[in-house]
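A.B. asks: Next come a sequence and a model predicted from it.
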Amino acid sequence: MTDSGQETFIAHLIELRDRLLRAVAAVLVVFVCLMPWAGQIYDLLALPMMQSLPQGTRMIATGVVTPFFVPVKVTLMVAFVCALPVVLYQTWAFIAPGLYAHEKRLAIPLVLATTVLFLLGMAFCYFFVFKMVFGFINEFAPKSITPAPDIEQYLSFVMTLFLAFGLTFEVPVAVVLLAKFGIVNQAKLKEARPYVIVGAFVIAAVVTPPDVISQFMLAVPMCLLYELGIICARFVARPTPEEAVEPGSEVTRS
């Protein structure tokens, strides 16, 4: 590596470090500002479960420091979501100089769509899925027991579902990217529809609790979002060689 190349590499590393520090600083600033309300933030996260429990029942903490660390983890997660625009901007500012003009035009809508869809997936999970899943579980539970969920296990459970539904809502982005880069066309996407439906229910059975309601509430949106991706792919897909050469456009050799 030449001296100029080494200097350029070091400059990129320094810029990457600065961008990471700014992103982390943004998350920490929001986190510190939210810490006085860590307990209320956790209560808000636990609200779907508390509404489904019998009157007067509360969640429990089996660890000594669990009542402190679990709300802190939830607050840190909320701080990251609140600071996400700054994190994405720092990421964009680092990679933008190395992109071509057409790649920059694609990157901005892609980042925005990815962020919005992931947050929509989390919101769908919180407002609709949790209510139905927790209600079903507590209705199914024997009347001889008193449910008392552990807050650490509850956090692990909801984080798993948040991640599952957030990634599920990214299906249209994945389909559009596959079409944009010519990996698949609309015909292949439509042909794969039966396999996608089966795969959606298999994935839902693996990542969701063992109840039919939550599995359907993950698999059905995944299938619908795949259809949305097919519709969007129509506007960005590369034409196939057969489509690119229109009938009558070939030049006859003399």
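C.D. replies: Sure, I can see it. Numbers count the residues shown, from 1 in each chain.
A.B. asks: From now on I want contacts and neighbour counts done on CA atoms only, so please keep to that.
C.D. replies: Noted.
A.B. asks: how much space between V87 and E170?
C.D. replies: For V87, the distance to E170 equals 19 Å [CA to CA, to the nearest Å].
A.B. asks: ditto for M159
C.D. replies: 17 Å.
A.B. asks: Next one for the comparison:
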Amino acid sequence: MALDQYKEEEEEDGMSFLDHLEQLRWHLLRSISAILVFMVLAFLSKSFIFGVVILGPSKVDFITYQTLCRISEALSLPALCIQELPFIIQSRQMTGQFSMHITSSLVVGLIAAFPYVFWEVWRFIAPGLYDKERNAARGAVFFVSLLFFMGAAFGYYILAPLSINFLSNYQLDPSIANEFDITSYISTLSMLVLASAVMFQLPVVIYFLSRAGLVTSGMLKTYRRHAIVGILVLSALITPPDVISQLLIAMPILVLYEIGIFIAKRLERQKREDEEELRKKYND
């Protein structure tokens, strides 16, 4: 019944339900095509994408480790300088290296094409919004993409290398050597980068929920302690089992949560000002 009503409403607007499905199909095809293009480019750039980008955090000359060494020299804290990563990466399956080449290329393609993919999603959603809603969400593609890349950069340059350093140096007994499979290494790196990129979308989520009236700044403040516990639990689920990695991803998310409270406050103040302006016009 609801589906029939939806079809009738869409037909009154000049576009049928099937037309919307056709439009969605083309948006999806263009998005997938963009991902595939970047995936192919990454696949062909094996020496750089795999040798430099993917394996970068596994080498002591990685920029994060070098920066920590410079900080350790300036602060006279030699413990900060990472001079050795005592592990090797190997492939135990015949198709391991080829399958991981494809997987890593897909992840790189997804990250590189994200702004275009989100733009295609936004193009499909935007026509169904009111003019006021579209104006309120102006710049959504830019800010969502910016936060996505900031999160991916945080995961790649901060979270991943420190997690890899911790896990590579962790030993139950000196007789046990750390020999990581290429599948495990790439899966862990991809999970950390993508999870950070998604988690950095928290201010955007709070913005739209606040615009919809589903959350308020007061509600966010009231449940701040619950949010802290939830963030810590979520951080434990998406990071390797070490406290350092969990805290590293939890701290920026807590900062983003506070930014979300500030955004909700501004929206509430703007809403009050708009209501006051409308009240004055009505009284005049």
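C.D. replies: The structure has been received and is ready for your questions. Note that the structure is predicted; figures quoted are calculated from it, not measured.
A.B. asks: sorry, back to before: more crowded one of M159 and E170 of structure 1?
C.D. replies: Per other CA atoms under 10 Å, whichever of M159 of structure 1 and E170 has more neighbours is E170, with 22 against 15.
A.B. asks: centre of the chain versus the lengthiest helix in structure 2, how much separation?
C.D. replies: Longest helix of structure 2, by residue count under DSSP state H: helix 243-283. Relative to its parent chain, helix 243-283 of structure 2 has a centroid offset of 20 Å by CA atoms, centre = their mean, to the nearest Å.
A.B. asks: Quick one: list the elements packing against it.
C.D. replies: Packing partners of helix 243-283 of structure 2 (3 or more CA pairs under 8 Å, 6 or more residues apart in numbering; DSSP states H and E): helix 160-169, helix 202-211, helix 217-222, helix 224-238.
A.B. asks: Which positions within the third one qualify as buried?
C.D. replies: By neighbour count, with 16 or more other CA atoms under 10 Å as the criterion, the buried positions of helix 217-222 of structure 2 are 217, 220.
A.B. asks: now swap in the last one and tell me
C.D. replies: Of the residues in helix 224-238 of structure 2, those with enough neighbours to count as buried (16+ other CA under 10 Å) are 224, 228, 231-232, 235-236, 238.
A.B. asks: quick one: that helix to structure 1 mean distance?
C.D. replies: Compared with structure 1 after fitting, helix 224-238 of structure 2 deviates on average by 1.9 Å (mean CA distance after the TM-score superposition for structure 1).
A.B. asks: What range does that helix cover in structure 1?
C.D. replies: For helix 224-238 of structure 2, the aligned range in structure 1 is residues 193-207, judged by TM-score structural alignment.
A.B. asks: Please list the residues outside the matching stretch that contact it.
C.D. replies: Residues from elsewhere that reach stretch 193-207 of structure 1 (CA atoms under 8 Å, 6 or more residues apart in numbering): 160-161, 164, 214-216, 218-220, 222-223.
A.B. asks: just those now: which is nearest Q186 of structure 1?
C.D. replies: Distance to Q186 of structure 1 across the contacts of stretch 193-207 of structure 1 (CA to CA) is lowest for C223, with 15.6 Å.
A.B. asks: The closest one corresponds to which position in structure 2?
C.D. replies: In structure 2, the residue equivalent to C223 of structure 1 is L254, according to TM-score structural alignment.
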